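**Student:** I'll drop the sequence and a predicted model, then ask my questions.
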Amino acid sequence: MKKVRKAVFPVAGLGTRFLPATKTVPKEMLTVVDRPVIQYVVDEAREAGIEHFIFVTGRNKGNIEDYFDLQFELNETLAQRGKTAQIELLQSMQPAAGTTSFTRQQEPLGLGHAVWCARDLVGDEPFALLLPDMIMRSNISCMRGMVELYEETGSNVIAVAECDPAETHKYGIVGAGEKAGAGFEITGMVEKPKPADAPSNLYINGRYILQPEIFGLLATQARGAGNEIQLTDAMLRLGDTQRLFGYHYRGETYDCGSPEGFVEANLAFALGRADLRPQIETIVRRLAG
């Protein structure tokens, strides 16, 4: 069983729900408190032991590559001003040389196509896939728990969380079978089912560990919903020959792809910081009238 060393981050999306801000700023670079959304997602992968970070980008996404690069002028200015704490913070977030790769998704053909674009960088290895819109907070990170389940099962792992049973029509829902460690074997996947037809209230929340055979399936995957190549369709086919396991994530998830989720994440992470909580609580009380 090969170790999960690489992670793919599909960051080519246009961010139309955040226009006009995303005309020039990638949605992944919008900040939650004082760091970009993508930093939280990369930190989660790194904490789980990921060694190589692969970004599938698009036009006007150069800011992401620059962000993860070393900025000599900034570091030199901070050093001259004695800003030791800020230098140490930046160094702690800096990926090591040679551990980031960038490739282009030239057309917006869906998540499945974005994953397929990373095939040569991933190679013949299992890999993690983290959707950059979703940031999470828990005692044990979602991806770390998934890696532990992968090491127990040696197969594909998909993170799921509970939603309101009345809202299954908003998500991809899985069926839960026999338990396995901190998860269970997935018996099926349904895209946005009506509550009466849903096999459970467990929705796919944007974290995956997949075997490399998914690339061959994506290469032949017909276009699905939205005339795009859907990852879910390929995973259903993968389930015909390999086992799929669900990791039941019980922490907090913030969908920063929507304005309301983005605002909620800012509030939650600000309140979670001891240096900001008193001021934020004062602001909230004042706004509440």
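**Tutor:** In hand now; what should we look at?
**Student:** C-alpha only now, for contacts and for neighbours.
**Tutor:** OK.
**Student:** Tell me which stretches of the stretch 51-200 of the chain form strands.
**Tutor:** In the stretch 51-200 of the chain, the strands defined using DSSP state E, counting those that start in this stretch lie at 52-57, 100-104, 127-130, 134-137, 156-162, 172-180, 183-191.
**Student:** how much space between the closest residue to Thr16 other than its chain neighbours and Met29?
**Tutor:** Nearest residue to Thr16, sequence neighbours excluded (Cα to Cα, 6 or more residues apart in numbering): Thr22, at 7.2 Å. From Thr22 across to Met29, the span is 9 Å (Cα to Cα, to the nearest Å).
**Student:** Arg207 falls within a strand, correct?
**Tutor:** Yes. Using DSSP: H, G, I helix; E, B strand; the rest coil, the secondary structure at Arg207 is a strand.
**Student:** quick one: contacts for the nearest residue to it once chain neighbours are set aside?
**Tutor:** Nearest residue to Arg207, sequence neighbours excluded (Cα to Cα, 6+ apart): Leu130, at 4.9 Å. Going by Cα atoms under 8 Å, 6 or more residues apart in numbering, Leu130 touches Ala7, Val8, Phe9, Pro10, Val41, Gly206, Arg207, Tyr208.
**Student:** And for Pro193?
**Tutor:** Counted by Cα under 8 Å, 6+ apart, Pro193 has contacts Thr168, His169, Lys170, Tyr171, Gly172, Ile173.
**Student:** And those residues, which of them are buried?
**Tutor:** The neighbour-count test (16 or more other Cα atoms under 10 Å) marks Thr168, His169, Tyr171, Gly172, Ile173 as buried among the contacts of Pro193.
**Student:** Distance check, the closest residue to the last one other than its chain neighbours against Pro193.
**Tutor:** Nearest residue to Ile173 in three dimensions, chain neighbours excluded: Tyr203, at 4.5 Å (Cα to Cα, 6+ apart). Distance of Tyr203 to Pro193, given as Cα to Cα: 11 Å.
**Student:** try it against this one:
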Amino acid sequence: MVKKAVIPAAGYGTRFLPATKSSPKEMIPIIDTPVIQYVVEEAVESGITDILMIIGKGKRAIEEHFDRSPILEETLEKKNNLEMLEKIKAISEMANIHFVWQKEMNGLGDAILHAKHHVGNEPFVILLGDTLVQSENGPVTKQLIDVYKQQKGSVIALEEVKPELVSRYGVVDGDAVSENVIRAKNWIEKPSFEEAPSNLAVASRYLFTPEIFSYLETTEPGKNNEIQLTDAMREMVKNHPMFGLKFKGKRYDIGNKLGFLKTNIEFGLNDPEIGDELKGWLKEFAGEL
């Protein structure tokens, strides 16, 4: 059974400065809920009970968000706002959440290495803390777990991207096992259009067997002098079965301003409280452009 998750959330969020000078980018809200809470909810809905977050300097607000807030709870209770009180309590009760500090920003691979002792000799999932994924077939993390049970190997979420955009992503080179599952032969980080073996890009959700740690430990710093997870994956696939799952759905990249705004609009349109009013305003506003 896969019960442990790792959520890297130590990055500086420089693309959202000055907002992220004192507030973590993972705490930026989509409507009224921080991005990282959506990520934790996906993990919990997938059967995960134990979550380790990798955080860094200036990320204390993440810890506080998932902790109890007795004064706030008491205030809500006095105001008889019981619905919000239950929502606030539920945040701290979703899962067993632990934190470890990445003291230096040495790349995603280094962040994952910080989880070695917590994970132990178990398979585990990774959910990037600044990216949301939605699928018509349920939580993408749950889908990775289902493929792992069938194939007995690491599984990486994949999304189709426009061929001219492959140079922005890590992509898979492999052969189809089924309609949506690829057996990986190689992982290539940001290939040129001409070099890309596919347009199936890594989509911020991973399931690894514990062997990944031994490869991360021997991976030399790569791009930006950081330990890159893709470099370790490229070595691991030579000796261990790895698969890609082409999920049906959409990835929302909250790590850039335009993606953040688009995500808020899409989620707002689906929000039962404000959706209709927002739709009417957008139609009116679009007519004035």
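**Tutor:** Okay, I see it. Small disclaimer: the values here were computed from a predicted structure and weren't measured.
**Student:** Put together JSON lines for the buried ones among the contacts of Pro193 of structure 1, with distance to Thr153 of structure 1 on each row.
**Tutor:** Shown next, in JSON lines, are the buried ones among the contacts of Pro193 of structure 1 (distance: Cα to Cα, whole Å):
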{"residue": "Thr168", "distance to Thr153 of structure 1": "28"}
{"residue": "His169", "distance to Thr153 of structure 1": "30"}
{"residue": "Tyr171", "distance to Thr153 of structure 1": "26"}
{"residue": "Gly172", "distance to Thr153 of structure 1": "23"}
{"residue": "Ile173", "distance to Thr153 of structure 1": "21"}
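**Student:** any idea where the helices of the stretch 151-289 of structure 1 begin and end?
**Tutor:** Using DSSP state H, counting those that start in this stretch, the helices of the stretch 151-289 of structure 1 run over 213-219, 231-238, 259-271, 277-288.
**Student:** I'd like to know which of these is closest to Ala225 of structure 1.
**Tutor:** Proximity to Ala225 of structure 1 (Cα to Cα) singles out helix 231-238 among these, at 9.7 Å.
**Student:** What span of structure 2 is the closest one aligned with?
**Tutor:** Aligning helix 231-238 of structure 1 against structure 2 (TM-score structural alignment) gives residues 229-236.
**Student:** And the matching stretch against structure 1, how far off on average?
**Tutor:** Taken over the aligned residues, the distance from stretch 229-236 of structure 2 to structure 1 averages 0.7 Å (mean Cα distance after the TM-score superposition for structure 1).
**Student:** That stretch: how far from the chain's middle?
**Tutor:** 18 Å (Cα atoms, centre = their mean, to the nearest Å).
**Student:** same check, this time on stretch 167-187 of structure 2
**Tutor:** Chain-centre distance of stretch 167-187 of structure 2: 19 Å, with Cα atoms, centre = their mean.
**Student:** What of stretch 168-181 of structure 1?
**Tutor:** Averaging C-alpha positions (Cα atoms, centre = their mean) puts stretch 168-181 of structure 1 18 Å from its chain's average.
**Student:** Please report the distance of Val190 of structure 1 from Arg207 of structure 1.
**Tutor:** 17 Å.
**Student:** Ala97 of structure 1 now?
**Tutor:** 25 Å.
**Student:** do Asp197 of structure 1 as well
**Tutor:** 24 Å.
**Student:** From the neighbour counts alone, determine which of the two ranks first.
**Tutor:** Neighbours per residue, other Cα atoms under 10 Å: of Asp197 of structure 1 and Arg207, the larger number sits with Arg207, 21 against 11.
**Student:** Quick check: the aligned residue for the more buried one in structure 2?
**Tutor:** Taking TM-score structural alignment, the alignment pairs Arg207 of structure 1 with Arg205 from structure 2.
**Student:** and Glu194 of structure 2, what pairs with it in structure 1?
**Tutor:** Checking TM-score structural alignment: Glu194 of structure 2 goes with Ala196.
**Student:** Apologies, that question was intended for Leu158 of structure 2.
**Tutor:** Using TM-score structural alignment, Leu158 of structure 2 pairs with Val160 in structure 1.
**Student:** Neighbours of that match, how many?
**Tutor:** For Val160 of structure 1, using other Cα under 10 Å, the count is 25.
**Student:** In contact with it, which residues?
**Tutor:** By Cα under 8 Å, 6+ apart, the contact list for Val160 of structure 1 reads Leu202, Tyr203, Ile204, Asn205, Gly246, Tyr247, His248, Tyr249.
**Student:** Could you list which of these belong to strands?
**Tutor:** Leu202, Tyr203, Ile204, Asn205, Gly246, Tyr247, His248 (DSSP state E).
**Student:** which among these gets closest to Tyr67 of structure 1?
**Tutor:** Among those, and counting by Cα to Cα, the member closest to Tyr67 of structure 1 is Asn205, at 25.8 Å.
**Student:** Contact partners for that closest one?
**Tutor:** By Cα under 8 Å, 6+ apart, the residues touching Asn205 of structure 1 are Met134, Ala159, Val160, Ala161, Thr253.
**Student:** which one of the ones in strands among the contacts of Val160 of structure 1 is nearest Ile87 of structure 1?
**Tutor:** Nearest to Ile87 of structure 1 among those: Asn205, at 34.0 Å, using Cα to Cα.
**Student:** With Ala161 of structure 1 as the reference, measure out to that closest one.
**Tutor:** The spacing between Asn205 of structure 1 and Ala161 of structure 1, counted by Cα to Cα, is 6 Å.
**Student:** again with Ala288 of structure 1
**Tutor:** Distance from Ala288 of structure 1 to Ala161 of structure 1, by Cα to Cα: 31 Å.
**Student:** between these two, which one's more packed in?
**Tutor:** The residue with more neighbours, out of Ala288 of structure 1 and Ala161, is Ala161; 19 against 7, by other Cα under 10 Å.
**Student:** ok, so what distance separates that one from Glu88 of structure 1?
**Tutor:** Noted for Ala161 of structure 1: a distance of 35 Å to Glu88 of structure 1, by Cα to Cα.
**Student:** Ok, His52 of structure 1 next?
**Tutor:** Per Cα to Cα, His52 of structure 1 is found 22 Å from Glu88 of structure 1.
**Student:** do the same with Cys142 of structure 1
**Tutor:** Remark: distance between Cys142 of structure 1 and Glu88 of structure 1 (Cα to Cα) = 26 Å.
**Student:** same check, this time on Glu51 of structure 1
**Tutor:** Going from Glu51 of structure 1 to Glu88 of structure 1 by Cα to Cα gives 21 Å.
**Student:** Of the two, which one has the most company?
**Tutor:** Between Glu51 of structure 1 and Glu88, counting by other Cα under 10 Å, Glu51 is the more crowded of the two (17 against 12).
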